[in-house]
Every structure is written in structure tokens, then in C-alpha cells.
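Asker: okay, predicted coordinates and the sequence, questions at the end:
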Amino acid sequence: MAGRLAGRVAVVTGGAAGIGEGTVRRFHAEGAKVVLADLQDAAGQALADELGPDALFVRTDVTREEDVAALVDTAVDRFGRLDVMFNNAGIMGAVGPIDATRLADVDVTIAVNLRGVVCGMKHAARVMKPRRSGAIISTSSPAALLGGVGPHVYSAVKAGIIGLSNSVAAELRPHGIRVNTIVPGAVVSAMTAGVVAGGADDLAGAEAALGRTALMDRPLRPADVAAGALYLAGDDAAFVTGVVLPVDAGMTGAGGPSPYTSGRFEEPTALLEAGRRAETEGRGRSW
């Protein structure tokens, strides 16, 4: 049985670890030829070697337009086309109080997390428009939508990705190209482990730390985000463009518990004026 991306070619930036690695593995398993881009040479080459001839590692700095242009050209030269561009590379970037923020750190955060996405969109569109088909996906964050869950500049650029994607979706729709944003919650990954655990290599510590605050029965893993990216990349999303897909256990849409379904509200009723409750059901009109 053919996979959902059989015959397609995908580029995944930040593809050597975390969400990127999970997506590379899922796209490959679904039949795609995958070009993974990263600055992590050893991890990227090892993943490509593991997956075989339908995977290729290309060392890429997404802040350098010439690198991104060469990445796209390499995908086309090696595999003949480009169907999916997943702009996933990102860093946490500048951290600290706003009144002490170093502008050099701001610049690198913007360069990787937003300018890199612009470059990816530009060069993907360059080769997708003549074929009149393609899917462009970019990784944002709940920090784009909620205050207090990410560093300041990270939050700003992740919000910028949503605005950028929606604007580009309107432009590229007539060319048969879909442009969408995916919003993962906190994922068990090296980047998250570097923040919540003993270091970037402490994935077990990240799993444990995120498990303690998970909104569902376990923490979010790269494979969960890859499943969302697969949907946006494939034919099931043929009429889906300009959307924000949260893969966050409801963090951005249902962040808190439901307070009126338990405790003193466990028995169903209706709250009326001045705190009066509706009478017990079964005696006709109860209010």
C-alpha cells in the first residue's frame, strides 16, 4: 500500500533532531523522498544514512539566503521536484528581562526564526509556482498566541510566522500552493530539555518534567507534531490553506480545566439570578 506522500519530495529544515527528525522519519515512512537541512552535521548525516537513498542531508544555515536557495536547488536536482517545504528550524534565542535584552541576541533570534522562514517560503515558491502545486508549512508556537509561555522575542517572531503564512497563503493560493502554520506545544526534544531538564541530551528528564504538567495523559512527542505536518502536507488537506493547526493538547484553545463540571457543579443544574439554582429535572419547567 502506497504511503500518503508516495512520489513526493519534501524539504525539512531543522531536520536532524526534535520535531524535524520526527517529521523526516514520518514523511519518509509515508513514501516521500526527504531532504533534511540542519547545522548539526553528524546527527543529520547519520539520519540520512539510516534512512537510505531516499533521504539526503544538506548542511544549511537558514540565516543565509544562499544556503536556503542551494538547499531547494539540491532537492530539485537530486529528486526532480519539490512538493513540501517544512520551515521548522528554530532557536529559543534571546532570553531575559526586556530592559536588559541584548540587541545582538534579538537579531539572531529574528534571523533564524523569522528571516529563515521568509527565505524558505521564497525559494520554495520559486520552484513550486511553475508546477502549480505544493505545500509550505512553518512551525510557530503557543507563545505566538499566549503571553508568558515563551521569551519575548521568540514570542514576537513566532507570531510573525502566523501573519507571514496567512499573507503568503493569499498570494500563492491561485498558484495551487497551500501555506499553513503548525503550533506545537512543549515537545520532548533537545531544545526543551535544555530548558526544563539537565541539558539538551537529557530527554528522559524532559519527558519527566513535561509529564508533570501535561494537559493529557503524556507529554507531546515529535511524532505527534509530525502527524499534524503530514496532514498539512498531504492530499487530505487539499483545501486547507491559511490555517493555524495547534498540536498542543488544547493549550491555546482550552488551556484551563473545566470549572463547572466537577465539585459542587458535578450534579447538572442551571444557575439563575442571584445564585439561585434550577429545580430538579423531571417536574416540568424547572425555572
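Answerer: All right, it came through fine. Residues are numbered from 1 along each chain as shown.
Asker: use CA for all of it now, contacts and neighbours both
Answerer: Fine.
Asker: residues near the residue lying closest to residue 114 once chain neighbours are set aside, how many?
Answerer: In this structure, residue 114 finds its nearest non-sequential neighbour in residue 157, 5.7 Å apart by Cα to Cα, 6 or more residues apart in numbering. Here the number of neighbours of residue 157 (other Cα atoms under 10 Å) works out to 22.
Asker: and residue 157, how far is that from residue 66?
Answerer: 22 Å (Cα to Cα, to the nearest Å).
Asker: again with residue 161
Answerer: 21 Å.
Asker: one step back: the residue nearest to residue 114: what's it in contact with?
Answerer: By Cα atoms under 8 Å, 6 or more residues apart in numbering, the contact set of residue 157 is 109-110, 113-114, 144.
Asker: which one (most neighbours) among those?
Answerer: residue 113 (29 neighbours).
Asker: residues contacting the closest residue to it other than its chain neighbours?
Answerer: Spatial nearest neighbour of residue 113, chain neighbours left out: residue 90 (5.1 Å); criterion: Cα to Cα, 6+ apart. Residues near residue 90 by Cα under 8 Å, 6+ apart: 14, 112-113.
Asker: try it against this one:
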Amino acid sequence: MPRFDNQTVLVTGGTGGQGASHVRALHAEGANVVIGDIDAERGAALADELGPRARFTHLDVTDEGSWAGAVLAAQNAFGALDVLVNNAGVQNPPAPIEHTDHATWSRILDVNLTGTFLGIKTAAPALRRTAGRANGGAIVNIASTMGLGGTAHYAPYVASKWAVRGLTRTAALELGRDRIRVNTIHPGVIATPFIHEPAAGATAAIADFYSPEPFAIPRLGEPTDVTRLLLFLASSEASFITGSEYVIDGGLLLGPALQAESA
């Protein structure tokens, strides 16, 4: 039996590189998928591609009313909500802290942190109603390896992802007795437009600053690398895991893998 048969999953940022990968894989595993995004054209096209077990709903993660509408859309379409994937995120144009304007700071935290907070807050009652099923409920927050250390010129993004870690742990404590598990994934450098295209207002992409050559696994990650971990954490296979953090970065945080000279 597919891992998510008869379950409904809401994925935010569901049209992006990682988001669309998550949506397609969850659907292939039997889930009813609700694609939450601000890009109506791409969202509707993806839902049409997947068929009757998929719906697009316009979702601005910074707006509590928009969240209420997305959860209601999931319930109206499929009768319940079982899993929330807080995947939506934005990157700031690189700049030192002293040259980062307040509007940029606020925008990044609004999407990456407040958006995750509002998702947990709004989805929790719906997840609680369905958590009595065998699998319980699940929330998976997508953070970043930048939430595990400092990165020069990316203060708003780094701060937002650090904060998601604390939010995840708090939510795990509050919701665990309701059989709702809350975990975090920290992707490293994943080959998506988010990495390969400059953020709004920037001239360089994140990929311009990272070569995978020093990684223990010397390649950029693929969206499917993250998706496979997500499928595990959202499923009943992870029924005893909550408040945990999973790094998927090819060894980026380990430091450089030096090659010994051949004899």
C-alpha cells in the first residue's frame, strides 16, 4: 500500500524546485496533494498534470487569512488534512548587515519564519482532528544548513532559519500529545532555481559562491534527495520521531574532504 494512501498533504511553495518534487512524490505515494503557492499559473498547471487527487490553492504564507483559506480548501476538497509541509521560502540579496535595509529583513522573516508560524498555528486544529488515524499527523518544516551556522551577507535568511529550529522544537512539545509530530529538514546546496538564479535585487546566485568539490560527496544536491527524506519524516515510518533536525548536505558542514596524495 502507498505510504500516504487516503491522506491529504498541504505543501507550501509547491511550484518551486523542491516544492514540486515533494508534491509529485507525495502524490505518487497515494496522497491527495494541495499545492499552496502565490504562482497561480504554475500551481494550476501542476494540479492539472497530477489529476483529481491534486488541487491548487492560492496561498500567501505571510497572511493568516490566506492560510485559513488554504486549510479550508484542503478539507473541502478531500475531507481532512493529515500533513503540512512548510516549504515556502525566499532568499535575501547578499549584503553585509550594515547595508541590509529594514524592509529586506522584514520580508525574509515574514515569509520564512512568520509563514512557518502561521502554518503551524492554522493547520494544528485540522491536523488534530485527523491525528487519531493510525499514522497520526505530521508537520515538516524545511529550514537550511544556514540555520546551523553563520553565513556572511545572508543575515536575514540565516536568522529566519535559526528561528525555525526553535519554533519546530516548541511545536513538537506542544503537539506531541495530540499525536502530531513536528520535524525539520536542513538542506544544503540543492540544484534548484533558488540556488542557480539570483535573489530579487541581487546580481549573483548562491551557487556562484559554492563549489561542491570540497564536499565529502562532491556534487550539488538534487530536489529528490530532500524529497526522499521528507517522505520518511511525514510517514508512519517516523512515528517515534519529533522535534528532530535532519541535515542533507553531502557533507558541506563537515568541512573540506582533503584528498591524500597518491604514492
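Answerer: It's in. Since this is a predicted model, take the numbers as computed values, not measurements.
Asker: drop the TM-score for these two in here.
Answerer: Scored against TM-score structural alignment, normalised by the length of structure 2, the superposed chains reach a TM-score of 0.89; 254 aligned residues with a Cα RMSD of 2.4 Å.
Asker: returning to what we had before: and the residue nearest to residue 114 of structure 1, what pairs with it in structure 2?
Answerer: Aligned counterpart of residue 157 of structure 1 in structure 2: residue 160 (TM-score structural alignment).
Asker: roughly how far does its match sit from residue 170 of structure 2?
Answerer: 15 Å.
Asker: also residue 146 of structure 2?
Answerer: Taken as Cα to Cα, the span from residue 146 of structure 2 to residue 170 of structure 2 is 20 Å.
Asker: element containing the closest residue to residue 251 of structure 2 other than its chain neighbours, please.
Answerer: In space, and not counting its chain neighbours, residue 251 of structure 2 is closest to residue 216: 5.0 Å by Cα to Cα, 6+ apart. For residue 216 of structure 2, there is no host helix or strand (DSSP states H and E).
Asker: pretty sure residue 216 of structure 2 is touching residue 257, no?
Answerer: Yes - with contact defined as Cα atoms under 8 Å, residue 216 of structure 2 reaches residue 257; the gap is 5.3 Å.
Asker: more crowded one of the two?
Answerer: Taking neighbours as other Cα under 10 Å, residue 216 of structure 2 and residue 257 compare with residue 216 leading, 17 against 14.
Asker: would you map the strands across the stretch 151-263 of structure 2?
Answerer: 180-187, 245-248 (DSSP state E, counting those that start in this stretch).
Asker: to clarify, my last question referred to the stretch 1-150 of structure 1.
Answerer: With DSSP E, counting those that start in this stretch as the criterion, the stretch 1-150 of structure 1 has strands spanning 9-13, 33-38, 55-59, 84-87, 134-139.
Asker: now the counterpart of residue 145 of structure 1 in structure 2, nearest residue through space, not along the chain?
Answerer: In structure 2, residue 145 of structure 1 lines up with residue 148, judged by TM-score structural alignment. Nearest residue to residue 148 of structure 2, sequence neighbours excluded (Cα to Cα, 6+ apart): residue 162, at 6.7 Å.
Asker: return the distance of the one you found relative to residue 32 of structure 2.
Answerer: Distance from residue 162 of structure 2 to residue 32 of structure 2, by Cα to Cα: 31 Å.
Asker: repeat that for residue 184 of structure 2.
Answerer: In terms of Cα to Cα, residue 184 of structure 2 sits 22 Å off from residue 32 of structure 2.
Asker: contact partners for the residue nearest to residue 251 of structure 2?
Answerer: Residues 250-252, 254, 256-257 are the ones in contact with residue 216 of structure 2 under the rule Cα under 8 Å, 6+ apart.
Asker: buried only: go through these for me.
Answerer: 250-252 (16 or more other Cα atoms under 10 Å).
Asker: and residue 146 and residue 170 of structure 2? Which one has more around it.
Answerer: residue 146 (21 against 13).
Asker: wait, that one sits on residue 158?
Answerer: Yes - using Cα under 8 Å, residue 146 of structure 2 is in contact with residue 158, at 5.3 Å.
Asker: the closest residue to residue 179 of structure 2 other than its chain neighbours and residue 26 of structure 2: what is the separation?
Answerer: Ranked by Cα to Cα, 6+ apart and with sequence neighbours excluded, the top spatial neighbour of residue 179 of structure 2 is residue 136, at 5.3 Å. Noted for residue 136 of structure 2: a distance of 16 Å to residue 26 of structure 2, by Cα to Cα.
Asker: who has more neighbours out of these two?
Answerer: More crowded of residue 136 of structure 2 and residue 26, by other Cα under 10 Å: residue 26, with 26 against 22.
Asker: what about the top helix by length along structure 2, how far off from structure 1?
Answerer: As assigned by DSSP state H, the longest helix anywhere in structure 2 is helix 155-175. Using mean Cα distance after the TM-score superposition for structure 1, helix 155-175 of structure 2 ends up 0.5 Å from its aligned counterpart in structure 1, as a mean over the superposed pairs.
Asker: mind listing what's buried along that helix?
Answerer: Buried-residue list, helix 155-175 of structure 2, by 16+ other Cα under 10 Å: 155-165, 167-169, 171-172, 175.
Asker: and stretch 43-54 of structure 2, by the same measure?
Answerer: Buried, per 16+ other Cα under 10 Å, within stretch 43-54 of structure 2: 43-44, 46-47, 50, 53-54.
Asker: just the closest of those residues to residue 79 of structure 2, please.
Answerer: residue 53 (12.1 Å; Cα to Cα).
Asker: how close does the residue mapped onto the closest one from structure 1 get to residue 29 of structure 1?
Answerer: Residue 53 of structure 2 maps onto residue 54 in structure 1, with residues paired by TM-score structural alignment. Residue 54 of structure 1 is 10 Å from residue 29 of structure 1, where distance means Cα to Cα.
Asker: just residue 173 of structure 1 next, same as before
Answerer: 28 Å.
Asker: can you check residue 187 of structure 1 too?
Answerer: For residue 187 of structure 1, the distance to residue 29 of structure 1 - Cα to Cα - is 21 Å.
Asker: the more surrounded of the two?
Answerer: A direct count of neighbours by other Cα under 10 Å for residue 187 of structure 1 and residue 29 places residue 187 higher, at 23 against 15.
Asker: now do the contacts for that one.
Answerer: 18-19, 219-222.
Asker: please point out which of those structure 2 shares.
Answerer: Counting by both residues aligned by TM-score structural alignment, their matches' Cα atoms under 8 Å, structure 2 reproduces these contacts from the contacts of residue 187 of structure 1: 219-222.
Asker: among those, which lie within helices?
Answerer: residue 222.
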